[in-house]
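# the following comprises the amino acid sequence and a computationally predicted model.
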Amino acid sequence: MKKLALALSVGAASLLSVGALTVPTAVQAQPVITIQTPPPPPRYERVPPPRRGYVWAPGHYEWRGGRHVWIGGGWVRARPGYAYRPPEWRQDGGRWVYNSGRWDRDGDGVPNRYDRRPNNPYRN
């Protein structure tokens, strides 16, 4: 009986430690992904009817395991006062750089953590 209790407690502790490492938080750092291979053309996705309080995050390609992997779209809870910017690949000097989806407060496309004046009402 003691062996079973010990095995269960060790198993539970290991599951909790793994869960603690993989639980997403709102302030996780997003690694910059730069590759030489361009992403394939986006796949067609049927966008479902609007849902109150949610924003549609379109499907996109991510770089996983040395190849492009399609991630299907889904609903993201809306944040009042913010605009959702979907994930995108941009070409920069012959390389492809991945920008993950993010929320932008002033609509200029620059993430607020990099924007010197994120709430400038006179910005174009």
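That came in fine, so what should we check first?

# drop to CA atoms for contacts and neighbour counts, all remaining ones
OK.

# okay, now residue 3: neighbour count?
For residue 3, the neighbour count with other CA atoms under 10 Å is 8.

# sec struct for it, please.
Here residue 3 is helix, with the state taken from DSSP: H, G, I helix; E, B strand; the rest coil.

# ok, structure two:
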Amino acid sequence: MLSPSLSRVSSLATFLFAHRRHALAAILCLASLPALADVTLQRGPPPPRFEDPHTAPKGEFWVPGYWQWKDGRYDWVDGHFEAKRPGMRYTPPHWEETGAHEWTLRDGKWDATGWGPGTVHEIRAPKSSPATR
């Protein structure tokens, strides 16, 4: 009889073999995503490029473009529209001065709603207290 951990590995291997087309498709999709990791450099990025996003479609907002570090040089990534997520805010990728002559690229991310720069705010009516009901 196989140990529980060996049994799980065997089950996973059987599943992946049986669904190898789906597993391969998932791996290829993940590999095609841009991998943003914190990158720290000794010089800041060039000024942002002008982009004209026009009007965002209903339920979407504009994420501005930014400079990424690629192949030893700055490479512009165009802005795009992103779907709003109720109760969430999005902070786009951005460069942050993290030391004297040191800049770090921070990845874009979604967080619970809060106030601050680079956010999409969902305004909700305050919850009524039991005394006011």
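Everything's here; your move. Predicted, not measured: the structure shown is a model, and the values here were computed from it.

# tell me the residues of the second structure aligned with stretch 63-76 of the first structure.
The alignment of stretch 63-76 of the first structure onto the second structure (TM-score structural alignment) spans residues 69-82.

# got the contact list for that stretch?
The contact list for stretch 69-82 of the second structure (CA atoms under 8 Å, 6 or more residues apart in numbering) reads 39, 45-46, 51, 56, 60-68.

# let's see that with 10 Å instead.
Contacts to stretch 69-82 of the second structure, defined as CA atoms under 10 Å, 6 or more residues apart in numbering, come from residues 36, 39-41, 44-46, 48-49, 51-53, 55-57, 59-68, 90, 92, 105.

# for burial, what's the neighbour tally of the aligned partner of residue 87 of the first structure in the second structure?
Matched to the second structure by TM-score structural alignment, residue 87 of the first structure sits across from residue 93. A count of nearby residues for residue 93 of the second structure, using other CA under 10 Å, gives 19.

# now residue 6 of the first structure
Other residues close to residue 6 of the first structure by other CA under 10 Å number 11.

# for it, helix, strand, or coil?
Quick answer, by three-state DSSP: residue 6 of the first structure is helix.

# now do the strands in the second structure.
Assigned by DSSP state E, the second structure shows strands spanning 39-41, 60-63, 66-70, 73-77, 80-83, 88-91, 94-99, 102-106, 109-112.
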